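structural data only, the sequence is not supplied:
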């Protein structure tokens, strides 16, 4: 096994832009709103772009080398994660995602919990994360009148901000470039789309909006080590999100039970493993197979790490690291 890279999958969106050109040279024409970095769905599957398996789709490699790729605790029936970059230069629709139960009943798909990491932001960048001073009846009435803004919890955001977005949370964003880590679902219910003519899903959205939840900026738990620092941002049974800031080297080891995904958001460096070296730079996403073994992260760069955790094991790891706790 070796660290896998994938071809970029670009998606035009009415709210997209050209900011992915800050670290990409292959951007097609148009308003590019999304780059799907790691995808394994019936409709969209990532194609490996490096090494022995170059040109093979991820789903076929999983069939060929299931445990060595995914790990012994990750089912090969449904790939659990979807990794994207989003360039939201104008407003996304005001939207919500269902939980697993509702999505399985109504869409034959999983729900969608996600995390956003702001990679760049305009001066007036903002997000809506939940509602304020609003009951379901009040929200529906405001929606019918076309006057939602007073009831939206709109906040200013900046580069480096991290938000964990539970299913059921009403949300949108504008003026940001983000990395998105999410459940492997593409189910979105729009409640308002700024009169752009796309389909709305008001009945289903009202079914799933949780008016009691809000998202707060994740401050993270930061641990300093020799040559790097590691920040634990958020986790649940769907995924864990961590950040590595490498200024030297960091020795890691794959987990036979699960795969890891690294997203490089700044700088450049190397992944050294038993059979070779893989370069990594800003904008690259690298899949660490469960069977890779020991590897070293060398260079001056910043990585996001996403994976489906063993929660008990992760919490023990965090407790064991608290003695190193300090501000990053």
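Right, received. Where do you want to start? Worth saying up front: this structure is predicted, and the values here are computed from it rather than measured.

hey, let's count contacts and neighbours off CA atoms from now on
OK.

can you tell me the closest non-neighbouring residue to residue 89?
The spatially closest residue to residue 89, leaving aside those adjacent along the chain, is residue 175, at 4.5 Å (CA to CA, 6 or more residues apart in numbering).

how is the one you found assigned, secondary-structure-wise?
State at residue 175, reduced to three classes by DSSP: H, G, I helix; E, B strand; the rest coil: strand.

which residues of the stretch 101-250 of the chain fall in strands?
114-131, 152-156, 162-165, 171-183, 189-192, 221-225, 228-235, 240-253 (DSSP state E, counting those that start in this stretch).

what about residue 206, how many residues close to it?
18 (other CA atoms under 10 Å).

another structure for you, compare them:
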């Protein structure tokens, strides 16, 4: 087994923060960072191999034998930590067909694991409209309180956000996000915020093109530790060493990725601590873990 440590790319956002210490990162440039792109081969936020001056995308292209050879035209997963000091815009993401045709990118199913949140936190998750005309009417009248649904969330919850789902992370809700490798986001509403003196661009028509009508089903797992989420896009398992002695692959996969979210430990002889991410390569079934540590494992099933 090869354990490849990955260094993140940090992305500035108007809703970001300078405080990343609680999540295991040092904000070296003292910038307002909103996202850490942990394991990313996307051109808009490339991460690097920790021990080599090479991007993950270049490593992927030069070592296809570890990643199913030609199974994936490009590296398919993107993991992030999102750390907002303000509400994110209300968004809709497209499916593959629409994104490829209109944006030359993949669609964007995504998922969140809640790392930290204020008491009584809520996220925006879904809408109330039954028809396209009703949706358009509520958007045009700025009747957001009637249109948008909210869900109460707590630390340790898991949320799946399929394409077409209206959604927004709210201020102070720190999440680990796993998604397809895509950077296509359509803003439906942005609270009339200003950036450099101007309102940020909205993509209302594209949002309407992609929104699920009526609203698609919700998928929220409370206290998700020890449970596996599996879809055609990605699978996720929340691991605690106090509950398990080792991680076992629950599905066949060409490789497995991980992010440490608490503590520190030794994974197959490699020391990792909170904030670290790595890719596990090779033909293996079980992963030996030593130490008091919590880890998010994620992969794509064959």
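Good, I have the coordinates. These numbers were taken from a predicted model, which means no experiment stands behind them.

name the stretch among the strands of the stretch 101-250 of structure 1 that sits most buried.
With neighbours taken as mean count of other CA atoms under 10 Å, these reach their highest mean count in strand 171-183, at a mean of 24.

that one vs strand 152-156, what angle?
Angle of strand 171-183 of structure 1 versus strand 152-156, following axes from the mean of the first three to the mean of the last three CA atoms, to 10 degrees, is 80 degrees.

from the contact counts, what lies against strand 171-183 of structure 1?
Counting contacts by 3 or more CA pairs under 8 Å, 6 or more residues apart in numbering; DSSP states H and E, strand 171-183 of structure 1 packs against strand 81-88, strand 94-96, strand 114-131.

residue 295 of structure 1: which of the ones you listed is closest?
strand 81-88 (22.1 Å; CA to CA).

relative to strand 171-183, how tilted is that closest one?
150 degrees.

other residues contacting strand 81-88 of structure 1?
Contact partners of strand 81-88 of structure 1, identified using CA atoms under 8 Å, 6 or more residues apart in numbering, comprise 15-20, 32-40, 173-185, 239, 307.

against structure 2, where does that strand fall?
Counting by TM-score structural alignment, strand 81-88 of structure 1 lines up with residues 77-84 of structure 2.

any idea how far that stretch is from the chain center?
A distance of 5 Å separates the centroid of the chain from that of stretch 77-84 of structure 2, by CA atoms, centre = their mean, to the nearest Å.

quick one: the residue nearest to residue 89 of structure 1 and residue 124 touch, right?
Yes: assessed by CA atoms under 8 Å, residue 175 of structure 1 is found in contact with residue 124 at 7.0 Å.

which one, of the strands of the stretch 101-250 of structure 1, ends up nearest to residue 45 of structure 1?
Using CA to CA, the nearest of the strands of the stretch 101-250 of structure 1 to residue 45 of structure 1 is strand 171-183, at 14.9 Å.

quick one: the closest one to strand 114-131, angle?
For strand 171-183 of structure 1 against strand 114-131, the angle by the same axes, to 10 degrees is 150 degrees.

now do strand 171-183 of structure 1 against strand 240-253, angle only.
Counting by the same axes, to 10 degrees, strand 171-183 of structure 1 lies at 40 degrees to strand 240-253.

what's the offset of strand 171-183 of structure 1 from the middle of its chain?
Remark: strand 171-183 of structure 1 is offset 8 Å from the chain centroid, using CA atoms, centre = their mean.

show me what contacts the residue nearest to residue 89 of structure 1?
87, 88, 89, 90, 91, 121, 122, 124, 125, 126.

can you rerun that using 6 Å?
When contacts are counted by CA atoms under 6 Å, 6 or more residues apart in numbering, residue 175 of structure 1 is found next to 88, 89, 121, 122, 125.

who touches the second one in this structure?
So the one you mean is residue 89 of structure 1. Residue 89 of structure 1 neighbours (CA under 6 Å, 6+ apart): 15, 16, 17, 174, 175.

swap in 8 Å and give it another go.
Residues near residue 89 of structure 1 by CA under 8 Å, 6+ apart: 15, 16, 17, 174, 175, 176, 177.

tell me the spacing between it and residue 139 of structure 1.
For residue 89 of structure 1, the distance to residue 139 of structure 1 equals 26 Å [CA to CA, to the nearest Å].

before we move on, what about the first one?
Distance from residue 88 of structure 1 to residue 139 of structure 1, counting by CA to CA: 25 Å.

of the two, who's got more company?
residue 88 (27 against 21).

that older thread, nearest to residue 106 of structure 1, out of the strands of the stretch 101-250 of structure 1?
Comparing these under CA to CA, the one sitting nearest is strand 189-192, at 11.9 Å.

equivalent range in structure 2 for the closest one?
With TM-score structural alignment as the criterion, strand 189-192 of structure 1 aligns to 186-189.

chain center to the matching stretch: distance?
Computed by CA atoms, centre = their mean, the chain-centroid distance of stretch 186-189 of structure 2 equals 18 Å.

show me the contacts for residue 107 of structure 2.
By CA under 8 Å, 6+ apart, the contact set of residue 107 of structure 2 is 93, 94, 95, 96, 97, 98, 99, 100, 163, 180, 182, 184.

so what does it match up with in structure 1?
Mapped onto structure 1 by TM-score structural alignment, residue 107 of structure 2 lines up with residue 111.

so residue 280 of structure 2 is in contact with residue 253, correct?
No: counting by CA under 8 Å, residue 280 of structure 2 does not reach residue 253; the two are 10.7 Å apart.

quick one on the thing from earlier: how much does the match of strand 189-192 of structure 1 stray from structure 1?
Superposed on structure 1, stretch 186-189 of structure 2 shows a mean distance of 0.7 Å to its aligned residues (mean CA distance after the TM-score superposition for structure 1).

find the centremost residue of structure 2, please.
residue 177 (2.0 Å; CA atoms, centre = their mean).

just give me the match in structure 1 for it.
Aligned against structure 1 by TM-score structural alignment, residue 177 of structure 2 finds its counterpart in residue 180.

please apply the same query to residue 41 of structure 2.
Counting by TM-score structural alignment, residue 41 of structure 2 corresponds to residue 40 in structure 1.
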